[in-house]
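> heads up, no residue letters with this:
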């Protein structure tokens, strides 16, 4: 008598389900989850990446980002000369995101959408951004965003530490503190941060470890992210700042969140080149 094991039955059902999907009864949208600025899964900053076969409306993309519940989900639409790229947090669309751009480039190369020798061109709210593969990872070409010194009433109280410097670019604040341990042990009052006129607060210090030049953490409760694990866009501010303080244009950074992540930073004129690695941890289908 013919019989099948539970495992064989499960596999058969999975195959039949795929046949239904491929047959057109249910059309799915493929979504990847990628850990960015790390070589290890479950480290760095997770981002969702979806390469769309057609344009989708804003409400649909926002609902998907909310469902993914990651700091950012990236949506890519193929164009003749590159990809349109949009980023959504669980609560709103944003103008610029570093780690989800790295995750997007990683998926484009990994799935063979373009050759690894080619440069990826992204069309975004922040202008044209590019990515290419280098020996030590994927290099992103972003605009530099140097800060101007300002005083923000209430920031020191909200962070619970003394600040050596505060600077601003657009609505992102950068605050320098005395040492690396202060950055690591920081326990900000998120309710107080939420009342400040800022989309994000970057806290930084020089590193006491020779492995990297500076450390940072990034808090953005105003856009639904209490603490971002590794923030590529923040290094467009941090790069020029530490270039000025340390007198060097090539730096190594570490974001000391619970997950942590390494970023290579090179400042050239009005551009910041960020280099990082990424790991695909999940591939699923949204029905």
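Done, it's in. Just so it is clear, the structure is predicted and the values come from calculations on it, not from any experiment.

> can we go C-alpha only for contacts and neighbour counts from here?
Will do.

> element containing the spatially most central residue of the chain, please.
Note on the chain: the residue nearest the mean C-alpha position is residue 99, at 2.1 Å, using CA atoms, centre = their mean. When secondary structure is defined using DSSP states H and E, the element that contains residue 99 is helix 98-110.

> mind listing what's buried along the helix or strand following that helix?
Tracing the chain past helix 98-110, the next element assigned as helix or strand by DSSP H and E is strand 120-124. Residues 120, 121, 122, 123 are the ones in strand 120-124 that count as buried (16 or more other CA atoms under 10 Å).

> got it, and stretch 278-287?
Neighbour counts over stretch 278-287 (16+ other CA under 10 Å) mark 278, 279, 280 as buried.

> the stretch 151-287 of the chain: helices as residue ranges?
When assigned using DSSP state H, counting those that start in this stretch, the helices of the stretch 151-287 of the chain occupy the ranges 155-159, 180-185, 190-194, 235-246.

> next, the one to line up against it:
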């Protein structure tokens, strides 16, 4: 269990995956400033907002091919969060990419928090409570997603890259 700014974050082992329990953030229709939309090489078919902006595209191919001009996206233009680009997947339920202006990495490899918005959106669109998502960043990652209404479960593989000890 972790105490975070948005409340407790509970992580459990489920078979060979780590499962995180997050609050759901269903995105709503919104209008993004035209200047921000110009940063994307392909226009979305739908624009939504929760904590993050959610740009919905026609196809997985569009999300894969998407080029983003980071210089047109200043961190000052975003209160918190970033921009999620998503579409229905070809071999999975949905795909996404996550861009975070001003972050250490402009494109995040696999983003649990963005799925707090994607899971309720795609659950409603697809009429499913359990889905498989694929984040199409350079590193890529599959996530098992469950819509519980007020909460979402996000499960995926994790790789240990460091261990250590802290003495207090």
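Yes, it's here. All values reported here derive from a predicted model rather than from experimental measurement.

> burial count for the residue lying closest to the residue nearest to the centre of structure 1 once chain neighbours are set aside?
In space, residue 99 of structure 1 comes closest to residue 232 once its chain neighbours are excluded; the distance is 5.3 Å by CA to CA, 6 or more residues apart in numbering. For residue 232 of structure 1, the number of neighbouring residues by other CA atoms under 10 Å comes to 28.

> which one in structure 2 is aligned with residue 232 of structure 1?
Correspondence of residue 232 of structure 1 to structure 2, assessed by TM-score structural alignment: residue 112.

> touching, that match and residue 153? I think so.
No: with contact defined as CA atoms under 8 Å, residue 112 of structure 2 and residue 153 do not form a contacting pair (9.6 Å).

> contacting residues around residue 120 of structure 2?
Taking CA atoms under 8 Å, 6 or more residues apart in numbering as the criterion, residue 120 of structure 2 is in contact with 24, 25, 26, 147, 149, 152.

> sorry, that was for residue 135 of structure 2
With contact set as CA under 8 Å, 6+ apart, residue 135 of structure 2 has these partners: 95, 96, 97, 109, 110, 111, 141, 142.

> over to residue 179 of structure 1?
Contact analysis of residue 179 of structure 1 by CA under 8 Å, 6+ apart lists 205, 206, 207, 208.

> mind doing that once more with 10 Å?
For residue 179 of structure 1, the set of contacting residues under the criterion of CA atoms under 10 Å, 6 or more residues apart in numbering consists of 204, 205, 206, 207, 208, 214, 215.

> and what of residue 254 of structure 1?
Taking CA under 10 Å, 6+ apart as the definition of contact, the neighbours of residue 254 of structure 1 are 37, 207, 211-217, 230, 260-264.

> residues near residue 245 of structure 1, how many?
Neighbourhood size, residue 245 of structure 1 [other CA under 10 Å]: 9.

> that one against residue 176, yeah?
No: under the criterion of CA atoms under 10 Å, residue 245 of structure 1 is not in contact with residue 176, lying 11.3 Å apart.

> quick check: neighbours shared by the two?
Each of residue 206 lies in contact with both residue 245 of structure 1 and residue 176 under the rule CA under 10 Å, 6+ apart.
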